[in-house]
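Undergrad: Give me a 3D structure for the following:
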Amino acid sequence: MRNIIIASTSTIHGSGYLEYILDDLKVFFKNAHTILFIPYARPGGISHNDYTKTANKAFTKINKKVKGIHEFNNPLEAIKNAEGIFIGGGNTFVLINQLYKNNVIDTLKQTIQNGTPYLGTSAGSNICGLTIKTTNDMPIVYPPSFNALGWVPFNINPHYLDPNSNSKHMGETRETRIKEFHSFNTQPVIGLREGSWLHVNNDSITLKGELTARIFEYNKVPYEVNSGTELNQLK
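TA: Model (predicted):
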């Protein structure tokens, strides 16, 4: 039974790390004493140790401990034995490359399919979809594959931004980029705004948070869905 939170971000404006979602995480990880943190995305090139300290500081507020996967001699066994797993944001290409390099993709897939609760934010959310082709990150490394973990039957675009009519920026909008993606790919894309997340409970996929999400389907006009909407039909 899958139990997954796919969050757009770890931090919203005016809030501390994971603070906006901590009450939900207390319930989500209620049966976990220690959370296995996978810091591979390394935002800004931060070290695995320092990134783990950031995650641990947040989870301490809900009486949970965090231990980084890099602290284990055997990352496969660490994943298999985890009470809960969290993958934070950073660069999605760096993240997926390291997951492939350490040969933990299949084990991670199976562990989450078997019911271990999983939290992903930003890059950690991108890898929950079919591919990482709708990430906003620069491809600073070349992973063996753009294929992701496929826990949901669509792609994610975290940190989704709406066009700003007052902006002097003349480049492509996020919506334009996703339309470009659909020139070569057919799977749906969910634009998750800051502070929004998806809760995957077995076969149920529900939008959570206070904001709407923008849905992009191949050869269809993009549309909005309200918080509380089930998205199981997207394929």
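
Undergrad: contacts, neighbours, all on C-alpha from now
TA: OK.

Undergrad: nearest residue to Leu130 other than its sequence neighbours?
TA: Gly150 (4.4 Å; Cα to Cα, 6 or more residues apart in numbering).

Undergrad: actually Lys133, not the one I typed
TA: In space, Lys133 is closest to Phe146, 6.7 Å off (Cα to Cα, 6+ apart).

Undergrad: and this one, so I can compare the two:
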Amino acid sequence: MKISRQALLLSSSNCHGYSLLEFAKQEISSFLQKNGVTQLIFVPYAQNNHDDYTKKIKDVIEPWGFNVTGLHTYPEPTTAIKSAKAIFIGGGNTFLLLKKLYENNLVNLIREKVNSGSLLYIGSSAGTNVATKSIHTTNDMPIIYPPSFEAIGIVPFNINPHYIDKIETDTHKGETRDQRIGEYMEMPHANPVLGLREGCILHANGNSLLLKGVAGAVIFKKGESKVEYAAGADVSFLLD
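TA: Next up, the predicted model:
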């Protein structure tokens, strides 16, 4: 099946040294402009105050030349998504976000529209988690349970946003991120995991996957050591 997906998956909206979404401004603007998109639907489901969260994103993105509308303001979310050209799913709690997407019958709809090339997808943090095969590698606490951990599946692997190495001088003796991901990799249902460092963006364009932004990423595969990839690297092999 021909996949025409176009997506920008951000590790987060915040990155040290930058204001909200500033590190991704050029990528997001170019992504929307080259596809002739001026209207962007923001999905605020990962947080409980939908109005405030939408306003925060609206205040940042509208000065770039795009109109932003919260999905929660539409009487029928599925109707809004069916007619949308681009969506941005923001961060917050991944479990809450996926539950809301299932409740509104949006998981399959978004997958079908993105894979057909009729919907551009931008995700950040939790919005990036739900774009993947499953949310098993989120950093969030399970404050509420979605009907399934299976997610939208725009890409056939998992992502760990906000990925960070253990700092050797750190006195914290709890589990590291690598240990947590290692526990997941021992499961029979484990997929490869792309750890996105703060400031990293995964650009999916059909059968191409490129790392963009101001930082790189790491890749974990079952039975293998993690491998580092710098910004600019082609990681399309993750689609195989």
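
Undergrad: Post the TM-score for the overlay when you can.
TA: TM-score of the superposed chains, computed with TM-score structural alignment, normalised by the length of the first structure, equals 0.96; 232 aligned residues with a Cα RMSD of 1.1 Å.

Undergrad: coming back round to it: list the contacts for the residue nearest to Leu130 of the first structure?
TA: Neighbouring residues of Gly150 of the first structure by Cα atoms under 8 Å, 6 or more residues apart in numbering: Ile127, Cys128, Gly129, Leu130, Thr131.

Undergrad: list the buried ones in the helix ranked longest in the second structure?
TA: For the second structure, the longest helix by residue count, based on DSSP state H, is helix 50-61. Neighbour-count burial for helix 50-61 of the second structure, with 16 or more other Cα atoms under 10 Å as criterion, is recorded at His50, Tyr53, Thr54, Ile57, Lys58, Val60, Ile61.

Undergrad: so where do the helices sit in the first structure?
TA: Under DSSP H, the first structure gives helices at 22-28, 48-60, 75-80, 92-101, 105-113, 123-126, 174-181.

Undergrad: Return the mean post-superposition distance for the fifth one against the second structure.
TA: This means helix 105-113 of the first structure. Comparison of helix 105-113 of the first structure with the second structure after fitting gives an average deviation of 1.2 Å (mean Cα distance after the TM-score superposition for the first structure).

Undergrad: Excluding residues flanking it in the chain, which one is nearest the spatially most central residue of the first structure?
TA: Geometric centre of the first structure, nearest residue: Ser125, 1.1 Å, by Cα atoms, centre = their mean. The shortest distance from Ser125 of the first structure to any non-neighbouring residue, by Cα to Cα, 6+ apart, is to Ile6 (5.1 Å).

Undergrad: ok, now Leu71 of the second structure?
TA: Using Cα to Cα, 6+ apart, the nearest residue to Leu71 of the second structure is Val43, at 5.3 Å.

Undergrad: What lines up with that neighbour in the first structure?
TA: Matched across to the first structure, Val43 of the second structure falls on Ile38, judged by TM-score structural alignment.

Undergrad: returning to that earlier point: which among the buried residues of helix 50-61 of the second structure gets closest to Gln26 of the second structure?
TA: Proximity of those to Gln26 of the second structure (Cα to Cα) peaks at Ile61, which lies at 11.3 Å.

Undergrad: Might one say that the closest one is in contact with Lys55?
TA: No. If you go by Cα atoms under 8 Å, Ile61 of the second structure and Lys55 don't touch, sitting 9.9 Å apart.

Undergrad: any residues in contact with both of the two?
TA: Residues touching both Ile61 of the second structure and Lys55 (Cα under 8 Å, 6+ apart): none.

Undergrad: what's the matching range in the first structure for stretch 138-147 of the second structure?
TA: So stretch 138-147 of the second structure sits over residues 135-144 in the first structure, by TM-score structural alignment.
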